[in-house]
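1. have a look at this prediction, sequence included:
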Amino acid sequence: MFLAWYHQHSLPVTPINPRASEIALPSKTYSTAASPRDLPSPSQTSLSVVTPPAVTLKLLEEAQAVGVPAVWLQPGTFDDAVLAYAHKHFEAVIAGDGGRGYEGWCVLVDGEDGLEEAGVNWTSQKL
């Protein structure tokens, strides 16, 4: 569902999945990267994370090592240790209390607002 949101907004996206080489949506199939180390331009990439906290921390450590500058930690993906690590090691972090959803900042609920805050004119990029 999260991948579909980025697809519907015509944003460049590379899913990270160590167990599948591709993920198919009804209208497009995306090749995956096994880890942040395999992203084509990690220093120009932001991660939208949808993993449990223990997995998230390891993912953030890999992302930080290759220069990923920003992360969006979806509800349920973080605990205090993950938040502390993210705020210490990334230029920009979206996570925690806030947004319009009752569980905090979520791309499915707050994505358009996040894009506008980042200065992305997503309305001109719709499919």
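-> Great, that's in hand.
2. could you use CA atoms for every contact and neighbour count after this?
-> Will do.
3. go through this structure and flag its longest helix.
-> Using DSSP state H to define each element, the chain has its longest helix at helix 53-65.
4. hold the first one in mind and look at this next one:
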Amino acid sequence: MDEQARESLTHKRIAVAGVSRSGASAANVILIKLRDPGHDVFPVNPNATELEGMACYRDIPSIPGGVDGVVTVTTPQVTEEIVHQCAAKGVRRLWIHRAMGSSLSEKTVEMSRESGIEVGCPMMFQAPVDIGHRCMKWWFRLTGALPS
């Protein structure tokens, strides 16, 4: 899993779904954390045209040139729709936010795998790794939720 996450972070074009107009969401933090080291990031929010000083897109298919991966910080129901969009656009990497109010559900993981989409969370590996993600990585390894 570590290698898969690190390999995923070598891709340049990453969409972040669930970026908030208020700027106060985990998706906004992830967007900035991925943008700062040089990824081409694309905020996705159907209710905005610009967020964090960047053009914002209503969905994955509307991003010109496509993306290599998608981070979703949305409800499980919205994440299910994003899985469909990723499958239709040939996106093979989906990173589902797993904290409180998680985007993760068994159904989204199953749908992703059936569509050939890799699921994971690269934020546990994107340097500098914050204390929250270090703790989650440790806990997921301890409990077996993070495959070796």
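-> That came through fine. Remember, predicted model here, so these are calculated numbers, not experimental data.
5. so the longest helix of structure 1 corresponds to what in structure 2?
-> Using TM-score structural alignment, the residues of structure 2 aligned to helix 53-65 of structure 1 are 76-88.
6. give me the mean deviation of that stretch from structure 1.
-> Average distance, stretch 76-88 of structure 2 versus aligned residues of structure 1 after superposition (mean CA distance after the TM-score superposition for structure 1): 1.0 Å.
7. show me where structure 1 has helices.
-> Counting by DSSP H, the helices of structure 1 are 2-8, 53-65, 80-89, 107-117.
8. most tightly packed of the ones you listed?
-> helix 53-65 (a mean of 17; mean count of other CA atoms under 10 Å).
9. what angle sits between that helix and helix 80-89?
-> Helix 53-65 of structure 1 runs at 10 degrees relative to helix 80-89, counting by axes from the mean of the first three to the mean of the last three CA atoms, to 10 degrees.
10. centre-most residue in structure 1?
-> Centroid check for structure 1 by CA atoms, centre = their mean gives Ser48 as the closest residue, at 0.8 Å.
11. list the contacts for that one?
-> Ser48 of structure 1 sits next to 71-74 when contact means CA atoms under 8 Å, 6 or more residues apart in numbering.
12. of these, which is the most crowded?
-> Taking other CA atoms under 10 Å as the neighbour criterion, Leu73 ranks highest of the contacts of Ser48 of structure 1 with 26 neighbours.
13. could you list the buried residues of stretch 45-58 of structure 2?
-> Neighbour-count burial for stretch 45-58 of structure 2 flags 45, 51, 56-57 (criterion: 16 or more other CA atoms under 10 Å).
14. the strands in structure 2, which residues?
-> For structure 2, the strands defined by DSSP state E occupy 13-17, 40-44, 50-51, 54-55, 69-72, 93-96, 118-120.
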